[in-house]
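**Student:** turn this into a structure:
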Amino acid sequence: MPTPRETILAALHARLSALPATALRGDVLPERLPADGLLILRDGDPGEPEVTLSPLSYHYQHRTEIEAMVQGTGRDAAFDALCASIGAAIAADRTLGGLCDWVEAEAPRPVDLPVEGAASLKAAVIPVMLHYTTADPLA
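**Tutor:** Okay, the predicted model is just below:
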C-alpha cells in the first residue's frame, strides 16, 4: 500500500498528465522535447514536520518541483500557456481529491537556454508546496 506522500505525488503527476504537455516523474531530460512541451515532476523535499501529540501527527510542508520546458518558435507564448495550464490544474482542486490540506504553486523564474544546432529552450522550475498530515513519517 503506498504511503500518503507517494499517493499525493502520484495524484499531482496524474493531474499534470492531463495537460497537453508530456508529463514525466523523476525522469532525466530526453534528447528531444515534445512539441507541446515537457513537464518533469521532482519528488522534492518533505522537510522537517511539525509534530502534534494526541493523536501523534506529522504536518508536512513538502516542497516539490515541476520542471517546465518548451522549445521552438513562439516559445514565449507556449511557455506562458503551459504555466497557466499548470496553475489552472492545481487551482481546480487544491486538495488533490482530499489527499492534501492545500497545494500551492509559486511563480516560475524562466530562463532561455541555448541548444547547439537547435532552437533554444525556455524553461523554469516551478516550486509546488504540498501541505499534508500523516500519522507516521515513513508510512
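**Student:** only C-alpha atoms from now on, for both contacts and neighbour counts.
**Tutor:** OK.
**Student:** any idea how far the residue of the chain most remote from its centre lies from Ala135?
**Tutor:** Distance from the C-alpha centroid of the chain peaks at Ser54, with 32.5 Å (C-alpha atoms, centre = their mean). Using C-alpha to C-alpha, to the nearest Å, Ser54 is found at 11 Å from Ala135.
**Student:** so what sits against both of these two?
**Tutor:** Shared contacts of Ser54 and Ala135 (C-alpha atoms under 8 Å, 6 or more residues apart in numbering): none.
**Student:** can you give me the strands for this structure?
**Tutor:** Along the chain, counting by DSSP state E, strands occupy 22-25, 38-45, 50-52, 57-71, 102-105, 111-115, 118-134.
**Student:** let's have those strands in a markdown table, adding distance to Ala88.
**Tutor:** Formatted as a markdown table, those follow (distance: least, C-alpha to C-alpha, whole Å):
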| stretch | distance to Ala88 |
| --- | --- |
| strand 22-25 | 16 |
| strand 38-45 | 15 |
| strand 50-52 | 29 |
| strand 57-71 | 14 |
| strand 102-105 | 10 |
| strand 111-115 | 22 |
| strand 118-134 | 13 |
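**Student:** to compare with the earlier structure, here is another sequence to fold:
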Amino acid sequence: MPTSRETILTALHARISVLPATALRGEVLPERVPAAGLLILRDGEPGAPDVTLSPLAYHYQHRAEIEAVVQGTDRDSSFDTLTASIGAALAADRTLGGLCDWVEAEAPRPVDLAVEGAASLKAAVIPVVLHYTTADPLT
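**Tutor:** So this is what the prediction gives:
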C-alpha cells in the first residue's frame, strides 16, 4: 500500500501529465526536449512537520519541484505558455482530489542555457508546496 506522500506525488504527476508537455517523474534530462516542452517532477523535501497531539497528526508543507524546460527559437513565449498551463492545472483542483489540504506553486526563476550545436533551452524549477496531514510520518 503506498504512503500518503507517494499517493500525493503520484496524483501531482497525473495532474501535470494531462498538459501538452511531456511529464516525467524523477528522470534525468533527456538528450532531446519535446517540441511542447518537458516537465520533470522531483519528489522534493517533506520538511519537519508540525505535530498535534489529540489526535496525533503530522502536518506537512512538502516542497516538491517541477523542472520546466523548453527549447527553440520562440522559447520565451513557449515557456510562458507552459508555466501558465501548470498554474491552471494546479488551480483546477487545489486538493488533488481531496488528498491535500492545499497545493500551491511558487513563481519560477527562469534561466537561458546555451546548447552547443542546438537551439538554447529556457528552464526553471517551479517549487510546489503540498499541504497535507498524516497520522504517521512513515505512512
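**Student:** where does the TM-score land?
**Tutor:** Superposed pair, TM-score by TM-score structural alignment, normalised by the length of structure 1: 0.99. Supporting alignment: 139 aligned residues with a C-alpha RMSD of 0.4 Å.
**Student:** can you check which of the strands of structure 1 gets nearest to Leu82 of structure 1?
**Tutor:** strand 57-71 (7.8 Å; C-alpha to C-alpha).
**Student:** average gap between that closest one and structure 2?
**Tutor:** In this overlay with structure 2, the average offset of strand 57-71 of structure 1 from its partner residues is 0.3 Å by mean C-alpha distance after the TM-score superposition for structure 1.
**Student:** what about that strand, distance to the chain center?
**Tutor:** How far strand 57-71 of structure 1 lies from its chain's middle: 5 Å, per C-alpha atoms, centre = their mean, to the nearest Å.
**Student:** repeat for stretch 20-30 of structure 1
**Tutor:** For stretch 20-30 of structure 1, the distance to the chain centre is 11 Å (C-alpha atoms, centre = their mean).
**Student:** same deal with stretch 77-84 of structure 2?
**Tutor:** 15 Å.
**Student:** Leu39 of structure 2 maps to what in structure 1?
**Tutor:** Alignment note (TM-score structural alignment): Leu39 of structure 2 maps to Leu39 of structure 1.
**Student:** just put the strands of structure 1 in TSV and tack on mean neighbour count.
**Tutor:** Listed next are the strands of structure 1 as TSV, based on neighbours: other C-alpha atoms under 10 Å:
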stretch	mean neighbour count
strand 22-25	19
strand 38-45	20
strand 50-52	12
strand 57-71	22
strand 102-105	18
strand 111-115	12
strand 118-134	20
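**Student:** among those, which is nearest Thr3 of structure 1?
**Tutor:** strand 118-134 (9.0 Å).
**Student:** how much does the closest one stray from structure 2?
**Tutor:** Averaged out, strand 118-134 of structure 1 is 0.3 Å away (mean C-alpha distance after the TM-score superposition for structure 1).
**Student:** relative to strand 111-115, how tilted is that strand?
**Tutor:** 130 degrees (axes from the mean of the first three to the mean of the last three C-alpha atoms, to 10 degrees).
**Student:** residues touching strand 118-134 of structure 1, excluding its own?
**Tutor:** Contacts of strand 118-134 of structure 1 (C-alpha under 8 Å, 6+ apart): 4, 57-73, 75-76, 79, 99-115.
**Student:** picking up where we left off before, the match of Leu39 of structure 2: what's it in contact with?
**Tutor:** Counted by C-alpha under 8 Å, 6+ apart, Leu39 of structure 1 has contacts 16, 21-24, 66-69.
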